[in-house]
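Undergrad: I'll drop the sequence and a predicted model, then ask my questions.
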Amino acid sequence: MEFDRSGVDALMDITKRPELVFVRGQGSWLEDHTGKRYLDFMQGWAVNSLGHCPPQVVKALSQQAEQLLNPSPAFYNAPSMALATRLTAASVFDRIFFANSGAEANEGAIKLARKWGQLHRGGAYKIITFEHSFHGRTLATMSASGKPGWDTIFAPQVDGFPKARLNDLASVRALVDEQTVAIMLEPVQGEAGVVPATTEFMQGLRKLADEQGLLLIVDEVQTGFGRTGKLFAYEHSGITPDIMTLGKGIGGGVPLAALCAREAVSVFAHGDQGGTYNGNPLMTAAGVAVFDALTAPGFMASVNARATQLSQGLQALSDKWGMKGERGMGLLRALMLDRDDGGAIVEAARDWAPEGLLLNAPRPNLLRFMPALNVSADEIDAMLARLDEVIDKIRAGAVLTAP
């Protein structure tokens, strides 16, 4: 089948896309319109926590679609209550608000913190965030993000997001004033290149927040739902956040996110928060299926075993090619390159024949890996072997074209 460009011009041009159309997927594999297969270590940017078209999610969606799609958030529905109950039982939070995307959940967290500041901190509204952070693409979440250049794209920004430096507690403390209401961070900065916050830093933030009467918000849109080897990344540091956001992996591929808060922080009045599709039974039924799969006996142990395998494999590649090591938590990992050829590696891996490999380079000198949480040991070995071949090809080409 040839690539049909007739539909391309109808789509808004918002990113560079290769001329291929994915038509089906199963587990760690995708297939395009020509029948070519790709081993997927992006999984929709950590969205497909159980891989493509997992049977549990397909079954949950099919059964729920025959019963009830969306009665409106003005009424209760069983799947949303079932998922909310699971989340509160498995975490330190008491209340859940379901949304459709991580950005929407983070927008809700910002609103909730500001409402709490109105009620308990004299109208304080500033939320300290971090350089190189990523919290979404709404105006407020872009303003909260520390991604370079985002302060001018849609200026003026939403006020109230001073930026500290990750793992530098003094830089956070220096920004606290009478208008500060909260501190918000990703436990692992994904778009920045998979940079984990240290345990000492997370614990220091909790202590600082307690000392100053501030809220601590963890953005777990990318790190939540098993991605780091625990159900939630905050568990690694043994702290109790006040607010947490979830997205990506919570729906296993469908649009679902969550704003989670402790009871004392759940201060929305009726009408403060809502959304036409929020908490609809179709998406939350998928969330229940994903949650139950992740919390089944032995599942997280397998995630950690595969994480160790991936970490060791990436380090071996780094040693072989003279790169700068690997880092990350669980199955969210990065290979730090010794030169800016990440984009070339991604393209060469994708175009490799007869089967492609899907990788991500959020920075020119870094590759990010976000496989399905149920990726197999053989699939990790296959990815590492193919990546080695691709690097060899790229580096050989670099030598041939060098002056």
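TA: Now that the structure is in, tell me what you want to look at.
Undergrad: CA atoms for contacts and neighbours, from now on please.
TA: Will do.
Undergrad: Contacts made by the top helix by length along the chain with the rest, please.
TA: Across the chain, the longest stretch assigned as helix under DSSP state H is helix 377-401. Outside helix 377-401, the residues within contact range by Cα atoms under 8 Å, 6 or more residues apart in numbering are 28, 39, 306, 309-310, 313-314, 317, 344-345, 348-349, 357.
Undergrad: Just the buried positions in it, please.
TA: Going by neighbour count (16 or more other Cα atoms under 10 Å), the buried part of helix 377-401 is 379-380, 383-384, 386-388, 390-391, 394.
Undergrad: who's in contact with residue 191?
TA: With Cα under 8 Å, 6+ apart as the criterion, the residues that contact residue 191 are 132-134, 362.
Undergrad: Return the subset of the residues you listed lying in strands.
TA: Using DSSP state E, the subset of these located in strands is residue 362.
Undergrad: most neighbours, which of the contacts of residue 191?
TA: Looking at the contacts of residue 191 with neighbours defined as other Cα atoms under 10 Å, the largest count falls to residue 133 at 26 neighbours.
Undergrad: Can I get the contacts of residue 191 in JSON lines including distance to residue 106?
TA: Shown next, in JSON lines, are the contacts of residue 191 (distance: Cα to Cα, whole Å):
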{"residue": "132", "distance to residue 106": "16"}
{"residue": "133", "distance to residue 106": "13"}
{"residue": "134", "distance to residue 106": "10"}
{"residue": "362", "distance to residue 106": "21"}
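Undergrad: of the contacts of residue 191, closest to residue 90?
TA: residue 134 (25.6 Å; Cα to Cα).
Undergrad: The nearest residue to the closest one once chain neighbours are set aside: neighbour count?
TA: Nearest residue to residue 134, sequence neighbours excluded (Cα to Cα, 6 or more residues apart in numbering): residue 145, at 4.7 Å. Burial measure for residue 145: 25 neighbouring residues, criterion other Cα under 10 Å.
Undergrad: Presented hereafter is structure B, for comparison with structure A:
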Amino acid sequence: MNAYKEQSHIVQIYKRFDLVLERGKSVYLYDDKGQEFLDFAAGIGVCALGYAHKGFNEALKTQLDKLIHTSNLFYNENIAQAALNLAKASGLSRVFFTNSGTEAIEGAMKVARKYAYNKGIKNAEFIAMKHSFHGRTLGALSLTANEKYQKPFKPLVRGIKFAEFNNFESVRAKLNEKTCAIVLESVQGEGGINPAQKPFYEALRKLCDEKDILLIADEIQCGMGRSGKFFAYEHFGILPDVMTSAKALGCGLSVGAFVVSEKVAQHSLEYGDHGSTYGGNPLACAAVNAVFKAFKEEKILENVKKLSPYLEKTLEELVQKYNFVQKRSGLGFMQGLSLSPKVKVADVLSKARQNKLILISCGKNDLRFLPPLIIKKEQIDEMREKLEQSLKAFV
């Protein structure tokens, strides 16, 4: 069957690359013609373990033969272990499993609203950041500071104000007695690869403690090892009240989560306040547990820490070499190169695919680098070679 026939029956909301992918192995993808591509996108930060990972695949196959779904009317051992793994890794206490990142954000918003409601605050408000991206459902979209995404779907959730990222005074100026939470990505992704600054994060934590409002860290893209720590907020020496996770949490299986502190758990959602038919089912949680097992046994975090400086150095050298590559930014294996307006990022991505390198974009005109966390030094060198072949076309 011609894969392009899908266009006849699928809602056309994606501008797909002219590429039919059939299989993957390690950090490489293969199309329907057998061509090999070096993957530095990882399914938009999802495939932390690369492709055809033996232990991960075997765990899913084993669970498939046992039990896929029961609903949350019953206990299952996989969810208990997955919750323990995620709670220990995050430093928080209680986990709710969802099917996606945007659902995790929706749940976190409900947690914050209920926490405020229990204090007697009605019509509670949020402070989010400019250039943010938190998802496409109406609640998550309301926190996403992009008028292009929001305009056709208004009115959105009311009571959301946008402050300047890494500008504490801008946040404080938006604060009022109805504020229930401050929401931010520890490293901004879709809006451009932009890490939080340590003093900014510390000041937010202090403010939230003083005002008894919740600090919500969106770790959907930057979490699960991409920064060299399980969660990027660890770099800044703070602990949020609520954290959202997805993408690499399931390494390709659809699973997300929001995680809360014990204090928040005791003063927010109660029986009947929230739910999910599929969230936390045995198959999804088998995937989560397999990911944590692989991270431990294969020292995934150590690999990111070891190679991050080399990846940064490699990208910085491209900034120095090509005058239309303006700057590098990022943390760990979440990096971006900003291009001058005279070179369109879409054209560079197209040329990169011709040279058998898969990258994606972000921000206004940025290249985004989200490789599988298992890459080796020689694959960073291979990426540079292929990218340079692509960039030379624009000199």
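TA: Great, that's in hand. In this text, all values refer to a predicted model and were calculated from it rather than measured experimentally.
Undergrad: Please pick the buried ones from the contacts of helix 377-401 of the first structure.
TA: When neighbours are counted using 16+ other Cα under 10 Å, the contacts of helix 377-401 of the first structure contain these buried positions: 28, 39, 306, 309-310, 313-314, 317, 345, 348-349, 357.
Undergrad: Among those residues, give me the pair with the biggest separation.
TA: With Cα to Cα as the measure, no two of those lie farther apart than 306 and 348, at 25.0 Å.
Undergrad: which parts of stretch 138-152 of the second structure are buried?
TA: If you call a residue buried by 16+ other Cα under 10 Å, then stretch 138-152 of the second structure has these buried ones: 138-145, 150.
Undergrad: Compile those into TSV and extend it with columns for secondary structure and distance to residue 187 of the second structure.
TA: Converted to TSV, those look like this (DSSP: H, G, I helix; E, B strand; the rest coil; distance: Cα to Cα, whole Å):
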residue	secondary structure	distance to residue 187 of the second structure
138	helix	22
139	helix	20
140	helix	17
141	helix	18
142	helix	19
143	coil	15
144	coil	14
145	strand	15
150	helix	22
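Undergrad: hey, where'd the helices end up in the second structure?
TA: 42-45, 54-64, 77-90, 101-117, 138-142, 147-150, 168-174, 198-211, 262-266, 282-297, 300-321, 345-354, 377-391.
Undergrad: Mean per-residue distance, the second one versus the first structure.
TA: Once the two models are superposed, helix 54-64 of the second structure sits on average 0.9 Å from its counterpart in the first structure (mean Cα distance after the TM-score superposition for the first structure).
Undergrad: Give me the angle between that helix and helix 282-297.
TA: 160 degrees (axes from the mean of the first three to the mean of the last three Cα atoms, to 10 degrees).
Undergrad: Can you point out the buried residues in helix 54-64 of the second structure?
TA: Going by 16+ other Cα under 10 Å, helix 54-64 of the second structure has these buried residues: 56, 59-60, 63.
Undergrad: and residue 71 of the second structure, which of the helices of the second structure is closest to it?
TA: In this view, these are compared for proximity to residue 71 of the second structure by Cα to Cα, and helix 282-297 is the closest at 9.2 Å.
Undergrad: between the contacts of helix 377-401 of the first structure, which is closest to residue 159 of the first structure?
TA: Distances from residue 159 of the first structure to the contacts of helix 377-401 of the first structure, taken as Cα to Cα, are shortest for residue 344 (37.9 Å).
Undergrad: if I look at that closest one, how far off is residue 396 of the first structure?
TA: 13 Å (Cα to Cα, to the nearest Å).
Undergrad: Over to residue 258 of the first structure?
TA: For residue 258 of the first structure, the distance to residue 396 of the first structure under the criterion Cα to Cα works out to 46 Å.
Undergrad: ok, residue 217 of the second structure touching residue 186?
TA: Yes. If you go by Cα atoms under 8 Å, residue 217 of the second structure and residue 186 touch, sitting 6.3 Å apart.
Undergrad: Between the two, which contacts overlap?
TA: For the pair residue 217 of the second structure and residue 186, residues contacting each of them under the criterion Cα under 8 Å, 6+ apart are residue 233.
Undergrad: looking at the alignment, what does residue 327 of the second structure pair up with in the first structure?
TA: The pairwise alignment with the first structure assigns residue 327 of the second structure to residue 325, based on TM-score structural alignment.
Undergrad: Next, count neighbours for that match.
TA: Count around residue 325 of the first structure with other Cα under 10 Å applied: 17.
Undergrad: got it, and residue 199 of the second structure?
TA: Residues lying near residue 199 of the second structure (other Cα under 10 Å) number 14.
Undergrad: And for residue 10 of the first structure?
TA: Quick note: residue 10 of the first structure (other Cα under 10 Å) scores 8 neighbours.
Undergrad: How much space separates it from residue 4 of the first structure?
TA: Distance from residue 10 of the first structure to residue 4 of the first structure, counting by Cα to Cα: 12 Å.
Undergrad: thought residue 123 of the first structure was touching residue 179?
TA: Yes. Judged on Cα under 8 Å, residue 123 of the first structure makes contact with residue 179 at a distance of 7.3 Å.
Undergrad: quick one: terminal-to-terminal distance for stretch 331-351 of the first structure?
TA: As for stretch 331-351 of the first structure, its first-to-last residue distance stands at 24 Å under the measure Cα to Cα.
Undergrad: which parts of that stretch are buried?
TA: Residues of stretch 331-351 of the first structure classed as buried under the neighbour-count rule (16+ other Cα under 10 Å) are 331-337, 341-343, 345-351.
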